[in-house]
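Peer 1: I'd like to go over a predicted model; first the sequence, then the structure.
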Amino acid sequence: MSKPLDILKSYWKHESFRPAQEEIIENILQGNDTFALLPTGGGKSICFQIPALLKPGLCLVISPLVALMKDQVENLKSKNIKAIALTGNISFEETNNLLDNCAYGDYKFLYVSPERLQQDWVLERIKNLNINLVAIDEAHCISQWGHDFRPAYLKISSLKEYFTVPFVALTASATTRVQNDICTLLQLTNPKLFKNSFYRENLGYHIIKTEDKLNKLRQIYYKNPEPSIVYVRNRKMCLEFSQTLNDLGFTATYYHGGLSTKEKDKNMNIWLCEQAKIMVATNAFGMGIDKPNVKTVIHLQIPENLESYYQEAGRAGRNGNKAFALLLTPEINPDNFKKYFIDNLPHKDFLTLVYRDLNNHFQIAYGDGFQETFYLNLNQFCIKYNLSVTKTFACLQFLDRQGVITLSNSISNKATLQFLLESREVIRYCSLNPNDAEIINVILRNYTGIFEQVTNINTSLIATKSNTTEEKVIDVLKKLESQEIIELKLQSNDITIIYNEPREDNYTINRIVKHLETQNQIKIEQYESMLHFVTDTTTCKSVLISNYFGEEQKEDCGICSYCNSKSKTEVKSVSDSIINLLKNGAKSSNEIENLLSFTTEEIIFAIQNLLENDSIFLNSNNQYQIK
């Protein structure tokens, strides 16, 4: 029988496990429920993937993020490990086929969202599969005190009725309160907690006060030209800062949730290969990213909570070399910042308004909409209904987490067209333009009546059936439009929405609003903790983070902004004492040490600084003297 290390070497090409991985795997293989709290970069997925490969049957993985599921499935497939993800945009028929594959196709991993498990027919199918392990990723989502609470996670514990297999809960960041919630709400049986320290001895957290962030970025990158991530708040800033950094002579690319898969992959590879050293990104960037030599992670705005900040900052210095997490901010008034944050939280009336406008925008009648898919351009929607983009997106995210809708950020193209020429003229065009012919023929075969009336077309479907890219389809359509062969209306959308339940207006809102009020209060508390981290000038930043997550760290890290300022203050104090002493006459180093109550190291360091700054000099008698 293979051993865990054999599997690691064979599939992942690593020679040894990271801290706690092997112990977690052994605990699972012994049939025990397990809780793995491994900070960012700790390699959580291997902890359930290896035991699942060592046991007959299929591992059920519950994950809240479509992008994360797709990423892990693709990684497994690249290792010739059979895996499937049931994402929200898969039809009933395709879902049935995929579950058949799980039953009869020797698959090892089935990824599902917690909302999928609430569909009775899906659960019935899964109950009949040979499940060998249940892995709950992003397990903090089960706790209302977590930073991404999803009520659907509360139903996961019901799986205990059907599967007598080990359950493993995994998360990168959870406070003590959230840890307790995870174990209780998942009904883990005598779980063993495996927890790596939140302390990163090579990572210095720095709060940098500046009114000119761009100039500060320039200074940082002249000093540290190694690979970097810059986190910004929105998509517009991604593009703007990326372009500006390139104009300044640096190499930068960008990444956000609205990019197409092709653009994401292209920009990601440019950064991974270091054709561009700087990745400017929203918080959509980071899942599955393990680039060891990232030197700096820079935040240009204050994140909403320490959980997110810790995960994003933790993408620096994974190779063990000294690295920096830098948060650039102007001088702030905590009360004003908190008020701004609270004003942007959605409340019941605004949520009701957004839900109503969304239904009207899609022309969904009361009681309709169930399992229908719609495409939305968020900015145009907010302009049409005079809504705040930030608050509206927060409402859509909340509706997603409550299971009312499934929300995904991806570029899609909604197109309507009608042919203006007769069919024989179109056929003649195809004979003269063979490169365009296949796309045109696919359109003609799939959309009847397209010569008589304006017709909605699916550019993605056309691309698939003509064995080309969606970009090529759109190029051909624009070419046909320019030659007045078709009348075309093309709209780009950045959000896909699937309705998980029919439109019910007040019933829907009243059912979920209690969670909104609780969520808002928790978000305010988390933001206060984040503000305290930023504004505190009396405590080591690494200590503040460890304490927040319930871990006692007594010693200062020595490399954060607080420790650096403290060190400078201490050096200045020693230097001032030496200067005052030398005002009474020249002294040797032994005399200085005997007359002052500082350590030898502190005195030597201060003397070196004074010499470098030309404040003192060494005279012919080997004594230090003021210039």
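Peer 2: Sure thing, it's come through. Numbers count the residues shown, from 1 in each chain.

Peer 1: Please count neighbours and contacts with C-alpha atoms only from this point.
Peer 2: Noted.

Peer 1: In contact with the spatially closest residue to residue 154 that is not a sequence neighbour, which residues?
Peer 2: Excluding its sequence neighbours, the residue lying closest to residue 154 (Cα to Cα, 6 or more residues apart in numbering) is residue 142, at 5.9 Å. Each residue near residue 142 by Cα atoms under 8 Å, 6 or more residues apart in numbering is listed here: 149, 150, 151, 152, 153, 154, 181, 182, 185, 186.

Peer 1: quick one, helices of the stretch 101-250 of the chain?
Peer 2: Here the stretch 101-250 of the chain has its helices, by DSSP state H, counting those that start in this stretch, at 120-127, 176-185, 213-223, 235-247.

Peer 1: try this one side by side with the last:
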Amino acid sequence: MPEEQPIEKAREALNSYWGFSSFRSGQEEAIRSVLEGNDTLVLFPTGGGKSLCYQVPAVVQDGLTVVISPLIALMQDQVQQLNKAGIRATFLNSTIPSYEVEQRLVNARNGMYKLLYIAPERLSTELWKSEQPNLDIQLVAIDEAHCISEWGHDFRPSYREIRTALEDLPQTTKWIALTATATPEVKKDILENLEFEEPVVVTGGFKRENLHWWVSKTEKKRTLLKKSVKKAADLGSGIVYASTRRDCEEWAGYFDKNGISAKPYHAGLDTATRNEIQQDWIDGDLSLVVATNAFGMGIDKADCRYVIHYTIPFSLEAYYQEAGRAGRDGEISYPILIFKESDVQYLRNRVEQNYPDREILQKVYDGLCDELDLAVGSEQDSPEEVFFDNIAKRTKLTVSKVSNAVNLLQRLDFLIQIDLREPRVGVHFIVNSDYLVEFIYDSDPGKGDFLDGLFRQFGPQVFSEMQYLDIEYLIQKLETSSNQLYKALRVFAEHDQILKFKWQEESKLIKVKGARQKKLRIESDQAYNYRDILLKKIEYMARYATTNACREVFLRHYFGETNCKPCGHCDNCRSGEKEQLLVSREDIRKVTQVLESGEKSFSEITKSASWDRKKTKKVLSFMVRENYAESDQSGDLYSLLRKA
């Protein structure tokens, strides 16, 4: 009998492990491309089934698939789902102790896993570098690949180092990159950075026929949110996105008291609580989640009927991804944006604050080097833990300004932030193992059990040196609170004198690159280019919010699709082509002809069209909003984006 073809094995795996009889549109094309060894880029909208494009090949081929993912919660959720389906998978991230990381890598070396999820930052660690040659890596999958590009809405510098970090992999290794939000610029950047040769690009398109896009402009946002949720709640479950924890708590409480079961979701809640809220919402036991943008990534809930943005996002990519969590089952659903003009200026101010001027950069750099006892001209041997509170005191700046400056200094390559540390605790037993066992045995049951659990979490290395774990992880495993853990450690250290501990708030490991400079050499283009990109993204977001044309067409044009027809059911399509009464097709064609020869100033366009300034402003405003043209930062120079 002829040998079974890989794609046939893929179809069998889809049915056997996931229970699906056929692939969604585009999935089989992507999987076939991977199995044939092509560099593959997958551009599917939110809910389009991207993960199966690497999970299915991982199951049907030999060896290990390494999945690079930026989100701890997403890793854990996918690994849990895979294990439930009988597929061996694990992850490496900061929630697990170092000895467990080492054990999982040994397991991977011995072929115990089909998929290994890992954060991009971990590829630069010495442990990974030493173990990578021992792993039979057959496929590298880069999830959320838009993080590679500065034009992406969630740029992460570590993503740009992935190809370099894995350059020693054999030529036969297969590569796939996946994202839900890639503009033409982002797509180009991904392919170039990953050095994809003759790539196969599979796109699912950005049309979502069942989504009725809606924007409401108002100065009475609170009143409108109450009305919108009350009306939408009759349709089923939903999400309200807000920007602050306080808003999440306030609105969840309000709706819950008014008959709509609701809970807040944000980073200030512990992991167990967040997981419980998420599961209750997925199971239908909770109608509404009021959340920051931390909620929703990778969540598989088909029947979310509405997503309301009470706060306007920083980019159309983020908006499309978050709003697209509505209606994954294909039923009519409503992504709604509530905004007022001042929201846009608020976003601009937030971006500007993240890019401190040269004077502040120099001050923070000097304060950081002083904190590290680093003299001018000397180099730092290895990364050291730094607390921003200390730098803030030295520089007389706020912790927020210090953090923003450090982030920009990293982007400018003056330093490296090796790892973002959540609050963590270090423990070192100063007695031997025999004494500890006897001490546990002689203690009352509650104290003994707690101490035994503590030792088991840190492992045997805790006798030789200080070992660290995230506080949130530890209190979850020991089923205690942060306060109770701290008190217990103090008793063990001060009264029983069996251990030493270090209780550390959020901090970072930092290494200054090269010798300390007396005066930083900063190029403005290099320093503030990404700021300008972010400001331009906010401008596109504002245009979407204020356009009078079809919302879906606007989104699809933004993501590079052409020849799109109006959806017929967004708020603008329903209210008719009002803008055409103000700007005629002939007016647009006239400006298009002027700009075809290249960039022109406002005055040049006014003169060429033989209009007064008021009419020129009206026509150009319309053309910029509808993505026919764009202006530079000064707002005086215009260039053509597409022909009318």
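Peer 2: Nice, thanks for sending it over. Being a predicted model, the structure only gives us computed values, none of them experimental.

Peer 1: Just the TM-score for the two chains, thanks.
Peer 2: Here the TM-score for the pair of chains, by TM-score structural alignment, normalised by the length of structure 1, is 0.74; 546 aligned residues with a Cα RMSD of 4.6 Å.

Peer 1: follow-up on the earlier one: make a markdown table out of the contacts of residue 142 of structure 1 and add neighbour count.
Peer 2: Converted to a markdown table, the contacts of residue 142 of structure 1 look like this (neighbours: other Cα atoms under 10 Å):
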| residue | neighbour count |
| --- | --- |
| 149 | 20 |
| 150 | 23 |
| 151 | 19 |
| 152 | 19 |
| 153 | 27 |
| 154 | 16 |
| 181 | 20 |
| 182 | 25 |
| 185 | 15 |
| 186 | 23 |
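
Peer 1: picking up where we left off before, how about CSV for the helices of the stretch 101-250 of structure 1, with distance to residue 503 of structure 1 added?
Peer 2: Shown next, in CSV, are the helices of the stretch 101-250 of structure 1 (distance: least, Cα to Cα, whole Å):
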stretch, distance to residue 503 of structure 1
helix 120-127, 20
helix 176-185, 30
helix 213-223, 45
helix 235-247, 30
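
Peer 1: among these, which is nearest residue 595 of structure 1?
Peer 2: helix 213-223 (39.3 Å; Cα to Cα).

Peer 1: what's the matching range in structure 2 for that closest one?
Peer 2: Helix 213-223 of structure 1 corresponds to residues 221-231 in structure 2, going by TM-score structural alignment.

Peer 1: Would you mind listing the outside residues contacting the matching stretch?
Peer 2: Contacts of stretch 221-231 of structure 2 (Cα under 8 Å, 6+ apart): 218, 310, 338, 339, 340.

Peer 1: Mean distance of the longest helix along structure 1 to its aligned residues in structure 2, please.
Peer 2: Longest helix of structure 1, by residue count under DSSP state H: helix 506-535. Once fitted to structure 2, helix 506-535 of structure 1 is off its aligned match by 3.6 Å on average (mean Cα distance after the TM-score superposition for structure 1).

Peer 1: List the buried residues in that helix.
Peer 2: 508-509, 512-513, 515-516, 519, 522-524, 526-531, 533-534 (16 or more other Cα atoms under 10 Å).

Peer 1: Over in structure 2, find the residue span the next helix or strand after it aligns onto.
Peer 2: Using DSSP states H and E, the next helix or strand after helix 506-535 of structure 1 towards the C-terminus is helix 541-548. On structure 2, the counterpart of helix 541-548 of structure 1 by TM-score structural alignment is residues 551-558.

Peer 1: so where do the helices sit in the stretch 1-150 of structure 2?
Peer 2: With DSSP H, counting those that start in this stretch as the criterion, the stretch 1-150 of structure 2 has helices spanning 6-13, 27-35, 52-60, 72-84, 98-109, 126-131.

Peer 1: Reformat these as JSON lines; add mean neighbour count and distance to residue 316 of structure 2.
Peer 2: Below are the helices of the stretch 1-150 of structure 2 laid out as JSON lines (neighbours: other Cα atoms under 10 Å; distance: least, Cα to Cα, whole Å):
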{"stretch": "helix 6-13", "mean neighbour count": "18", "distance to residue 316 of structure 2": "34"}
{"stretch": "helix 27-35", "mean neighbour count": "22", "distance to residue 316 of structure 2": "25"}
{"stretch": "helix 52-60", "mean neighbour count": "23", "distance to residue 316 of structure 2": "25"}
{"stretch": "helix 72-84", "mean neighbour count": "16", "distance to residue 316 of structure 2": "22"}
{"stretch": "helix 98-109", "mean neighbour count": "17", "distance to residue 316 of structure 2": "37"}
{"stretch": "helix 126-131", "mean neighbour count": "13", "distance to residue 316 of structure 2": "36"}
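
Peer 1: wait, which of those is closest to residue 515 of structure 2?
Peer 2: Checking the helices of the stretch 1-150 of structure 2 against residue 515 of structure 2 by Cα to Cα gives helix 126-131 as the closest, at 22.7 Å.

Peer 1: Just the residues contacting the closest one, thanks.
Peer 2: 102, 105, 122, 123.

Peer 1: of these, closest to residue 371 of structure 2?
Peer 2: residue 122 (26.0 Å).

Peer 1: I'd like to know how many residues surround the closest one.
Peer 2: 19 (other Cα atoms under 10 Å).

Peer 1: residues in contact with the counterpart of residue 48 of structure 2 in structure 1?
Peer 2: Under the alignment (TM-score structural alignment), residue 48 of structure 2 maps onto residue 42 of structure 1. Counting by Cα under 8 Å, 6+ apart, residue 42 of structure 1 makes contact with 18, 19.
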